[in-house]
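A.B. asks: Just need the structure, nothing else, for what follows:
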Amino acid sequence: MSNDSLLAASSRDHRTSGIYYALLVPAMLIVLVACIPLALYPEDGKRIVDSVLAWITQRFGWLFLWTGLGSLPLMAWFAFGPLGRIKFGSADEAPEFGNLSWFAMLFCGGIGISIVNWAFVEPLYIYMSPPLGMDAKTPTAMEWAAMYPMQHWGLVPWALYLLPSLPIGYLLYVRRGKSMRFGEICTGVLPARHRGWLGRVIDIVVILSIVGGVGTSLGLSVPLVSSLIAHQLGAGDGIVLQGTVLTIWLCLIGYSVYSGLNKGIRYLSNINAVLAIAMLLLVLLVGPFTFLMNLASNSMGLLADNFFRINLWTDPLGDGSFPRNWTIFYWAWWIAYCPMMGLFVARISRGRTIRQVVVHGTAWGSLGCIVFFAIWGGYALYLEANGIAPVTATLDKEGISATVILVLSTLPMPKLVLLLFTVLCFVFLATTVDSASYTLASLATREIDGYQQPSRGHRVLWVALLGVVGVGLLSVGGLKAAQISTVIVAVPMIPVLICLALALVRWAREDFGSRISATSLSLPTSVREASQGKFPKPQEET
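C.D. replies: Down below sits the predicted model:
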């Protein structure tokens, strides 16, 4: 059956894949109970989130760092070990999406608006408050400021992102499972008498993790876009304009999610990729090309020399805030986001092998982020180093939004550049949130396989709920409020990731046995046939 036929059949099966209310209702209640008080009592909310964030990052910072670093050798083993040859689908099944669309959806769903928000300003923050006790606003601090974001958005985040996609893809396309729930995947490694309630708890944690991660993106990004619009219209910025921006955003996202995976989400991702590349080329070609290339080359060397040091640095004696505010928070953010990415990447990776998903996803995802910071971040540092624009002073006094506007205003045709950048922000967040809504709806659907899509109404319901989360975070305001929604849910996700990895290894051994050394592996239509020894002939990997 062709991919189009399968998708057509899946659309007829929505009636049989009902909402799993036993999972949906408690997850929604927890989200609402957490967000509504933030909106009603913002001052008390600020104090609470500050104290909770400090406690978690101080107590569990080392755990986040080791989890991030440990994901690299684990994913390398999955890719280049015997499991790397396992294919998500039948032996002759072609990839559902072409390479360009696949990467566009992967990158836009995983990074989205976040990199647009931070690419210009993160190097400036680090330049003003550098790590390892070095003096601020020095040439050395600038070199480290250019390098550090490449670490924060590079190999470790993408290794964490792609880890859950492997067991989920295996369940959907190798075992032909009828569920995308993490609790279902972890069943094989949980104690038999506790599997029911533990699986339910795992699924609720996963939903909260996705909502927290995406809520962080909403809480950080809506103020940026509202400031861009206010600047272009000459109007005042505030909670009313931010609410309007959020409403328009949710309508766009709702339409995209309603249109489905092959239309709305894929089309938005492709548009997004074109806009992003155009903006990157603009800065690269009209900006200081030689300076940007030299700084990027220097950053890559600095990163290679200090990779293990900065991946495990906690500053235990100096008790500085840099590791907690940056690396530890980022690792928690990626861990919170990885269930969404695992589900989404698995769903769009039918027809690819584990090796292809890991190698191409990690390589191209990391390279894409590095390019953003090398060009946009490098350009912001160039403006500061040469006294062209007071970017650090603006960042210190007026915040992220004003700084981004200042940097973009130094480019030719600033009004057109600001307009294109605003459109890019709109589409970038839409691709992130519609991916999240799609995966949340898949999680909370009673039965769904890799060829089906959750019902349209269910997908739109999650868009509305994510909007409530965004309102709650906007009411509290500030980076701390957004951070806490991520860090809290990241801690219980770490043991879930371990269970997922163990489940994948166990399944592969059960299903393939000695055939695990074949050139390329895929199971027949059902695991029942596989258990009877009816394996297809090994196929060469393409």
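A.B. asks: okay, CA-based contacts and neighbour counts for the rest of this
C.D. replies: Fine.
A.B. asks: what about Gln242, which helix or strand?
C.D. replies: helix 239-259 (DSSP states H and E).
A.B. asks: Would you do the same for the sequence below? I want to compare the two.
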Amino acid sequence: MSSTKTNTNIATSTDATTNTDTTEDSLPAGQHRLGDPVVLTLSIGFIVLFVGLSLYDINGVADAIGAGFAWTAKALGAYFQLLLLLTFLVAIGLTCTPMASARIGNTFTPELSTFKWVSIIMCTLLAGGGVFFAAGEPIYHFVTTPPSFDTEAGTVDAIAPALAQSFMHWGFLAWAVLGSLTSIVLAHAHYDKGQPLQPRTLLYPLFGERIMSGMFGGVVDALCVIAVVAGTVGPIGFLATQVSFGLHELLGVVNNYTTQLIILICLGAIYVTSAVTGIDKGIQLLSRLNVFLALGIAAVIFLFGPTLFLVNAFTQGFGEYLTNFFTMSTMTAQSAPDWWMQWWTVFFFAWFIGYGPLMAIFVARISRGRTIRQMILTVAVLAPIATTIWFTLLGGSGIFYQFTGVIDLSEALSNFQFDVATLTVAQALPGGTFMALAILVLTTIFVATTGDSMSYAIAVVGAGHDRPSSLIRAFWGITMALMAAILLYMGSGQISALQQFIVLTAIPVSLVLLPSLWTGPQAAIAMARNQGLVSRDLRPIAVPPASSAPSSQPGSAPSQEQ
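C.D. replies: Got it, this is the predicted structure:
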């Protein structure tokens, strides 16, 4: 097979960068604008059932979820940890092979500029939770030594381990499970085989056509949607409480349910508008705005904060993270207190697993024209490093102020009051009240970018293609905001119960992700062969530059941004 012949499988496709609105009339045959009725019925059914049972017996629901949460964390925590660890190792190994040069979507021309693409990734995957925990988690591990270390809490020696533990929770493993191997499987299935952008597609290599139609596939998709709804409603609800508390402390605004409801309405309006206008408009504009604001805040903290302390803390903390990477990644309940594993490592990892399939859909959708290597390294390496820097700037500053006695968050963090931690650290930063308000705005936009991307992704799952109607995007965005409002009315405890429910949803969702450990490399091999990058025996084939490739590929549909 000659390289000249096989290169017809890659399109430079100038129309791949043209984004046009689509209507229901242009949807694929057999697709309805409201999406798969099984997915819609089961997903909405879960929301109605959860809210209804909470209204009937709020304590009973919380107790039942708590018991299931504790059992799952203890019995399956090690399995969740190994799934994330193996996903990262296999993905990184894949980048070292010729197959990683294959391009997603059969085009040499990326749909989004590099800055837009990276901005969307950074602001979507771990945005809401990462900002919410960035200040408080490092301080918590500073005042309460993590099980992987034996340093004395609150001392100089405890600084690096505290940051390292935070890096482990929000670093390479967390990002890799959200958009590496699974995104490769979905990209190959969708762009090369014409299969739908749905979680069920991840199981096609195992079950074949049986999974693609009928109740089974619908149930798989619905379980993944439910996991994302549970994972997204939590940050939306907690943001309302955090911003309400912050406005009360900074400006004297009354901190009550009415204020929280107004915040929810404003937040919902922002991310619903963003989701409806699409990736090329609202989503990427909101993400870019967020990146610029985050860079501005980071520059102020670095230049006018405890600069030398932050540099040393990051260097030592990241070194500690790499040195103890496998020790922390494989720490189980047998060598750590059950409660610690349950509320920290297992909780976070289960949260990321729950987001996995829909995040993979989103990453595959926005990465058209990128190579597999670019996608994996950006998602699983570059983004985690940026996250560790952000945690160092905000959480590291908090450690500095805690260590020097400027603030004391020991009691608040022992009660998991992370909203108090974020505001307290923000007020101690250069700029005081102004910086605190800026961080509240940043947190709000970060949560909005999660809300818009997940509204879009859920709509994609229901529709089965990447052009879901604006109506269904708005429907899911409004639904999640409404659910958060109802649960907040019952009390923040029900938001916490919903967050714990994430760990339960991670059980079935993990089984959807598991096959990608071997189907991901297989999909990469198939893409590389189709694009003439490797021979049948996987030997690299010399490939002419992109400029010499033909301008289009027969049968390759033009991109539709909406």
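A.B. asks: What helices and strands are in contact with the helix holding Gln242 of the first structure?
C.D. replies: helix 195-233, helix 414-443, helix 456-476 (3 or more C-alpha pairs under 8 Å, 6 or more residues apart in numbering; DSSP states H and E).
A.B. asks: Pull out the buried positions in the longest one.
C.D. replies: What it means is helix 195-233 of the first structure. 195, 198-231 (16 or more other C-alpha atoms under 10 Å).
A.B. asks: where in the first structure is the aligned partner of stretch 360-369 of the second structure, by residue range?
C.D. replies: Alignment note (TM-score structural alignment): stretch 360-369 of the second structure is matched to residues 342-351 of the first structure.
A.B. asks: ditto for stretch 249-258 of the second structure
C.D. replies: Residue span in the first structure matched to stretch 249-258 of the second structure, by TM-score structural alignment: 231-240.
A.B. asks: Next, count neighbours for the alignment partner in the first structure of Thr433 of the second structure.
C.D. replies: Residue correspondence, TM-score structural alignment: Thr433 of the second structure in this structure matches Lys415 in the first structure. Lys415 of the first structure sits with 14 neighbouring residues when counted by other C-alpha atoms under 10 Å.
A.B. asks: again with the one 3 residues further on
C.D. replies: Using other C-alpha under 10 Å, Leu418 of the first structure has 21 neighbouring residues.
A.B. asks: What's the separation between it and Arg459 of the first structure?
C.D. replies: 32 Å (C-alpha to C-alpha, to the nearest Å).
A.B. asks: repeat for His152 of the first structure
C.D. replies: Remark: distance between His152 of the first structure and Arg459 of the first structure (C-alpha to C-alpha) = 31 Å.
A.B. asks: Who has more neighbours out of these two?
C.D. replies: Between His152 of the first structure and Arg459, counted using other C-alpha under 10 Å, Arg459 has the larger neighbour count: 26 against 22.
A.B. asks: Map the more buried one onto the second structure.
C.D. replies: Checking TM-score structural alignment: Arg459 of the first structure goes with Arg473.
A.B. asks: what about the counterpart of Tyr173 of the first structure in the second structure, is that helix, strand or coil?
C.D. replies: By TM-score structural alignment, Tyr173 of the first structure lines up with Tyr191 in the second structure. Tyr191 of the second structure falls in the helix class when you classify it by DSSP: H, G, I helix; E, B strand; the rest coil.
A.B. asks: Tyr191 of the second structure: neighbouring residues, count only.
C.D. replies: Here the count is done by other C-alpha under 10 Å, and Tyr191 of the second structure has 20 residues near it.
A.B. asks: For it, which non-adjacent residue is closest in space?
C.D. replies: Distances taken as C-alpha to C-alpha, 6 or more residues apart in numbering put Gly105 closest to Tyr191 of the second structure, at 5.1 Å, once the chain neighbours are dropped.
A.B. asks: Now the terminal residues of the match of stretch 249-258 of the second structure, how far apart.
C.D. replies: First-to-last distance for stretch 231-240 of the first structure - C-alpha to C-alpha - comes to 15 Å.
A.B. asks: Would you agree Gln427 of the second structure is in contact with Ile439?
C.D. replies: No: if you go by C-alpha atoms under 8 Å, Gln427 of the second structure and Ile439 don't touch, sitting 9.8 Å apart.
A.B. asks: Who has more neighbours out of those two?
C.D. replies: Ile439 (22 against 19).
A.B. asks: Would you confirm that the more buried one contacts Thr424?
C.D. replies: No: using C-alpha under 8 Å, Ile439 of the second structure is not in contact with Thr424, being 11.3 Å away.
A.B. asks: got the contact list for Gly464 of the second structure?
C.D. replies: 31, 35-36, 196-198 (C-alpha atoms under 8 Å, 6 or more residues apart in numbering).
A.B. asks: Pipe those into JSON lines and attach distance to Leu393 of the second structure, secondary structure and neighbour count per row.
C.D. replies: Output for those, formatted as JSON lines (distance: C-alpha to C-alpha, whole Å; DSSP: H, G, I helix; E, B strand; the rest coil; neighbours: other C-alpha atoms under 10 Å):
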{"residue": "Gln31", "distance to Leu393 of the second structure": "47", "secondary structure": "coil", "neighbour count": "17"}
{"residue": "Gly35", "distance to Leu393 of the second structure": "43", "secondary structure": "coil", "neighbour count": "20"}
{"residue": "Asp36", "distance to Leu393 of the second structure": "44", "secondary structure": "coil", "neighbour count": "18"}
{"residue": "Pro196", "distance to Leu393 of the second structure": "41", "secondary structure": "coil", "neighbour count": "22"}
{"residue": "Leu197", "distance to Leu393 of the second structure": "37", "secondary structure": "coil", "neighbour count": "28"}
{"residue": "Gln198", "distance to Leu393 of the second structure": "37", "secondary structure": "coil", "neighbour count": "29"}
